[in-house]
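In: Sequence and predicted structure, then a few things I'm wondering about:
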Amino acid sequence: MHDAKTSTQYALLQPNSHWLSNLRMALRDGDRKPVCQMICEFIFLCMKMRELPVHYFTSFLYKKGQKNLMAHLGKKEMNLIQEIICDAGAVDILGNKLSFHQYYALHNISLPHLLGYNIYESGFSCKDGNWVRYDISDFDSGSEYLSFVLAESMNKSIFIKPITGSCGHSTKKIRISSHFSLQQMVDTLTFLSKGSFLIQDEIIQHMDLGILNDTSLNTIRMDTFKARGKRPEILSAFLRVGLSGSHIDNIQAGGIFVPIDIENGRLRAYGRNKLMKGARTYSMHPDSEILFSNFQLPFFADVKQLALDAASLMPQAMIGWDIAISNHGPVLIEGNARYYDMQLSDIAYGGYRNNPVFQKALALANSVNKK
């Protein structure tokens, strides 16, 4: 019988392990360093970080021109820091989209319009200030619920999101038209009854962001750190942009992430997609052909203030905030804490170990870990 450590090492060496897939992708990249250099650098990071440095590939450290290897964080370190400093109260609120919406609505934070929600067969919508329950396992009651929710939409398009979960999994977009068929009604009610979901009105993004790609809601990821009893601070930000035809900006779906200069809200010169999506570098959006360099994001000062306001209402934590920008200003979509993937933020910044705010979080984690 293997102990936990041996089992982990054994799993890492299996042919189907993620790190081997990452290695194959890196070796196919025409912009990679020589293989001998890659091997030496990988071994160096293994010894220095005392973990299998998969981030050597996923953070693009294998590419030509990447010199400061130790500036970037490994997965083990990211998770450990978050585990140590993140208060459980933040996880409880942020991990449930319904709790998240109710909490921040009480504090007048700008949020997507909530049309309804369901817990399996029980659907709820707000009529005249009162939440009304429907049995969506019954077609008549369920169709009444869905018809009311659709009629309440101001933007003629809704998003159905799982109450728990992230990365766009199980997210469904419905465009509202006069031709919403009986079969569509049945299919949607069946989908809802198999889980717990929020139904939100679509956010109409600012026209400037629509220029980049108008089929997806292009959102900002902004990381903040708040120590107990202190004011929150911003670490970094990047923009996620979807590809033409996709209704989500998710990087897992092949979208692009572009670093933002947090001082002025302008995009940096180059964006990227993830290693397993090609590890490409883009100076412009591949579909709209809009250049990223110096592209000015609207309402950026308000975006930063929204992230700080949201973080100030949380206990001690590092949080990645997802923020959309409408024609009227920023809208808070969700927050991610404890074990959320900081890697894209780390890449976009150029290595979090060089980030002065992250250094404060690291110092706090080290001080707590010594006790």
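Out: Ah, there it is. Numbers count the residues shown, from 1 in each chain.

In: Please count neighbours and contacts with C-alpha atoms only from this point.
Out: Fine.

In: excluding its backbone neighbours, what's nearest residue 27?
Out: In space, and not counting its chain neighbours, residue 27 is closest to residue 35: 7.9 Å by C-alpha to C-alpha, 6 or more residues apart in numbering.

In: Do me a favour and get the end-to-end distance for stretch 77-94?
Out: 22 Å (C-alpha to C-alpha, to the nearest Å).

In: distance between it and the chain's centre?
Out: Distance of stretch 77-94 from its chain centroid, counting by C-alpha atoms, centre = their mean, to the nearest Å, is 16 Å.

In: In the stretch 101-250 of the chain, mark out all the strands, start to finish.
Out: Taking DSSP state E, counting those that start in this stretch as the criterion, the stretch 101-250 of the chain carries its strands at 114-119, 122-127, 130-135, 157-162, 172-175, 196-201, 219-226, 233-241.

In: Residues in contact with the third one: which ones?
Out: Meaning strand 130-135. Applying C-alpha atoms under 8 Å, 6 or more residues apart in numbering, the external contacts of strand 130-135 come out as 121-126, 141-142, 145.

In: Okay, one more to line up with it:
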Amino acid sequence: MKFFLARFNQIREDNNPKKSWSKIIKEVITLSIQNKRIPTYYVKTFMYLESSGNYKDFLTLDEIIAINSSPKLHRLEYTTLLKNKLASALYFEKCGLSIPEMPSYNVEKLFFHKSKFERLETTADLIQFFRKVMQESQKDSLFLKDHGAHGGADCFLLKLGDLEAKLEEIEPILLNGSFIHQETVLQHAELNKIYGHSLNTMRFETYIDRDNKKHIRTCYIRFGANGSVIDNSSAGGIGVPVNIETGQLYEKGFKRASGLNMANIYLEHPNSEHPFEGFIIPHFEAAKQLVFDCMKFVPDRYIGWDVAIAANGPVLIEGNGSPRLRESPHGFKSSAIGREILNEIYSK
């Protein structure tokens, strides 16, 4: 009950132009009858806004599952590769793609650096290991990511200045988990003007059609907020749609609802107060080219690619074989590519 009350309050308190209450209720009832379940995504995707367009253009939960699990779009060898951050990082490195340098990694208590590995048991072992790795690779920080985590979970920033305190904090997680240890990407100064505490990545959703033509269906950039070092929506990040042709941000940023926390819409970043509309992402054409290069090496037909912009150009952070299909501000089925994808996966 608290969940539904939170969603109701979001609609009520949202000051953006909304559909009438009668229209909202009619749409929710219609979707509930058609799908035989309450459309909890109605509020999360801002379908109650006047600007959202046709409510029937938005994906149902069953359609999202169908796209992400369709054997017509996905092959097991590619989705498995992308789910494992260690395997994909090693593969992308061999492909010659622009990715963060990975000086070390661990599989539970086995820690690998260069051509050697050693077994670590204590915080003191960890401190000695990471100090050596940072000194030899000339890095003053490393970003640690769990091999199989997604949505920004189990990610840690190690800084040489507070190495001991951080490793004491995460020692049980690190020694009982498996992590890649990558260099910290130095974000382009222009993006730091909007939010500089996290690496703000673009998500490109790509599609390869039946004629093997490659498309970028949509692109948006995620900004961290409130001191967070990750930009994911699960950590309160804000997603802003990007014009695929120009690399310019659109007017509004969207913060997704999570649990009892309400979604929100922003015209500017809530911390820096930098407006979104008209901001041009540096090296955007090079970022698009990087994504098309990625599709050559992982030709799964629908993938979400996360790309950061460093001072000297784009950097691939990771690929996602089951991306969270982006629909704000308009529904997936509002585009010709979206309709084509659904027609194919449901055709016999």
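Out: Yes, it's here. Keep in mind the model is a prediction, meaning the values are calculated, not measured.

In: among the contacts of strand 130-135 of structure 1, which ones are buried?
Out: Among the contacts of strand 130-135 of structure 1, those scoring as buried are 121-126, 142, 145 (criterion: 16 or more other C-alpha atoms under 10 Å).

In: and those as TSV, adding distance to residue 157 of structure 1?
Out: Below are those laid out as TSV (distance: C-alpha to C-alpha, whole Å):
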residue	distance to residue 157 of structure 1
121	23
122	22
123	19
124	19
125	17
126	18
142	19
145	16
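
In: Tell me how many other residues surround residue 158 of structure 2.
Out: Residue 158 of structure 2 has 22 neighbouring residues, counting by other C-alpha atoms under 10 Å.

In: aligned partner of it in structure 1?
Out: Counting by TM-score structural alignment, residue 158 of structure 2 corresponds to residue 174 in structure 1.

In: which non-adjacent residue is nearest residue 243 of structure 1?
Out: The shortest distance from residue 243 of structure 1 to any non-neighbouring residue, by C-alpha to C-alpha, 6+ apart, is to residue 255 (5.8 Å).

In: what do you get for residue 107 of structure 2?
Out: residue 178 (4.3 Å).

In: Check the contacts of strand 130-135 of structure 1 and tell me the two furthest apart.
Out: Farthest-apart pair in these is 121 and 126; separation 16.8 Å (C-alpha to C-alpha).

In: The residue mapped onto residue 199 of structure 1 from structure 2 and residue 133 of structure 2, how far apart?
Out: Structural correspondence for residue 199 of structure 1 with respect to structure 2 (TM-score structural alignment): residue 181. Distance, residue 181 of structure 2 to residue 133 of structure 2, using C-alpha to C-alpha: 10 Å.

In: who's more crowded, those two?
Out: A direct count of neighbours by other C-alpha under 10 Å for residue 181 of structure 2 and residue 133 places residue 181 higher, at 27 against 19.

In: Near the closest residue to that one other than its chain neighbours, how many other residues are there?
Out: Distances taken as C-alpha to C-alpha, 6+ apart put residue 144 closest to residue 181 of structure 2, at 4.7 Å, once the chain neighbours are dropped. When counting by other C-alpha under 10 Å, one arrives at 23 neighbours for residue 144 of structure 2.

In: Residue 6 of structure 1 too?
Out: Neighbours of residue 6 of structure 1 (other C-alpha under 10 Å): 11.

In: What separation do you get for it and residue 48 of structure 1?
Out: 20 Å.

In: Overlap in contacts, residue 181 and residue 133 of structure 2.
Out: By C-alpha under 8 Å, 6+ apart, the residues touching both residue 181 of structure 2 and residue 133 are 103-104.

In: for whatever residue of structure 1 lines up with residue 227 of structure 2, what are its contacts?
Out: Aligned counterpart of residue 227 of structure 2 in structure 1: residue 245 (TM-score structural alignment). Residue 245 of structure 1 makes contacts with 215-216, as judged by C-alpha under 8 Å, 6+ apart.

In: returning to that earlier point: could you tell me how many residues sit around the residue nearest to residue 107 of structure 2?
Out: Neighbours around residue 178 of structure 2, by other C-alpha under 10 Å: 23.

In: which residues touch it?
Out: Residue 178 of structure 2 sits next to 105-108, 146-147 when contact means C-alpha under 8 Å, 6+ apart.

In: Over in structure 1, tell me which residue corresponds to residue 54 of structure 2.
Out: When structure 1 is aligned by TM-score structural alignment, residue 54 of structure 2 is paired with residue 68.
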